[in-house]
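**Q** fold the following, please.
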Amino acid sequence: MKRLWTPAWIARHVAMVVLVVGFLGLGWWQVTRAAGGNALSYGYAIEWPVFAGFVVFVWWREVRHTLRKGSPEPPATPAPPAAAGSAPPTRTPGVRRPVRVTRRPAAAGADDGDLADYNRYLSWLNANPGARPGDYPG
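**A** Reported below is the predicted structural model:
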């Protein structure tokens, strides 16, 4: 709990309280305006408490994150030394080797006719920068 009483956290606590009280005050102000006949203020009277709830949500999430970050994890048990001639030690279950994917290029004669036509169209557009697609002669 001492982690939540550092100067930075005290500033966060104060900011949370000020924002929540301010947002709830603005919500009450909109309720009084709505009671006076301003129909648009009904929406704002709902919106300001939602903002206050969001501030509380973010503050609570950060508090939980800080408390979890500092919690000690159980120490890993060391593996017994391997005897001569025994199998190599297994990997830990959480660590995995990355998989490499190799891509083979397409065969030289396997071009699709539509793909070839589209490539010719693109090269024509590149050669004629001012032309519109409807001007293509092919």
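
**Q** from now on I want contacts and neighbour counts done on CA atoms only, so please keep to that.
**A** Fine.

**Q** secondary structure class for residue 72?
**A** Secondary structure for residue 72, judged by DSSP: H, G, I helix; E, B strand; the rest coil, is coil.

**Q** just the helices in the protein please.
**A** Shown for the chain, the helices assigned by DSSP state H span residues 7-35, 41-69, 113-127.

**Q** buried residues in the shortest one, which are they?
**A** It refers to helix 113-127. 121, 124, 125 (16 or more other Cα atoms under 10 Å).

**Q** and this one, so I can compare the two:
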Amino acid sequence: MEAVSVLLKPRWVALHVFAAVVVAGCTWAAWWQFTVAQDGSGRSLGYALQWPAIGIFGLGVWAWLCRDGIRAAREGDSAKPPPPAPAPVRRTPVVTVDPDEDPELAAYNAMLARLHEKDENA
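**A** Next comes the predicted model:
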């Protein structure tokens, strides 16, 4: 029963009130569009059918959030995953540049070595 009491906290009460306002607003909008559709507006008839779907979707989201809130209260903090372990430090060999090779290739390899060293220090 204490898991259900989590839904009575102020944050949850605000969510319940918001869900009720959304459903009431969608109901009012559907009724209003239906009365407008009686004058022969096909578009309003479409909206009159769309508003209840939006209200039902809102109720579904509200129920889903409540279910997850109760489930989280029952499981407590044990459901939280442990913090990830720090990544192991990889040691890679340092790239050496041979001065006898092609100058363009040597410059490219030197750039790669600098980037690698910068990445290792970051």
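
**Q** TM-score for this pair?
**A** The TM-score (TM-score structural alignment, normalised by the length of the second structure) is 0.57; 74 aligned residues with a Cα RMSD of 1.6 Å.

**Q** how about the spatially most central residue of the second structure, what does it touch?
**A** Closest to where the C-alpha atoms of the second structure average out (Cα atoms, centre = their mean) is residue 65, at 13.3 Å. Counting by Cα atoms under 8 Å, 6 or more residues apart in numbering, residue 65 of the second structure makes contact with nothing.

**Q** next one: it from residue 16 of the second structure, what distance?
**A** Taking Cα to Cα, to the nearest Å as the measure, residue 65 of the second structure falls 10 Å from residue 16 of the second structure.

**Q** if we can go back for a sec, got the helices of the first structure as a markdown table, with distance to residue 75 of the first structure columns?
**A** Below are these laid out as a markdown table (distance: least, Cα to Cα, whole Å):
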| stretch | distance to residue 75 of the first structure |
| --- | --- |
| helix 7-35 | 29 |
| helix 41-69 | 15 |
| helix 113-127 | 59 |
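
**Q** tell me which of these lies nearest to residue 1 of the first structure.
**A** Among the helices of the first structure, helix 41-69 comes nearest to residue 1 of the first structure, with 7.6 Å by Cα to Cα.

**Q** now the closest one on the second structure. Mean distance?
**A** Here helix 41-69 of the first structure, set against the second structure after superposition, deviates by a mean of 0.5 Å using mean Cα distance after the TM-score superposition for the first structure.
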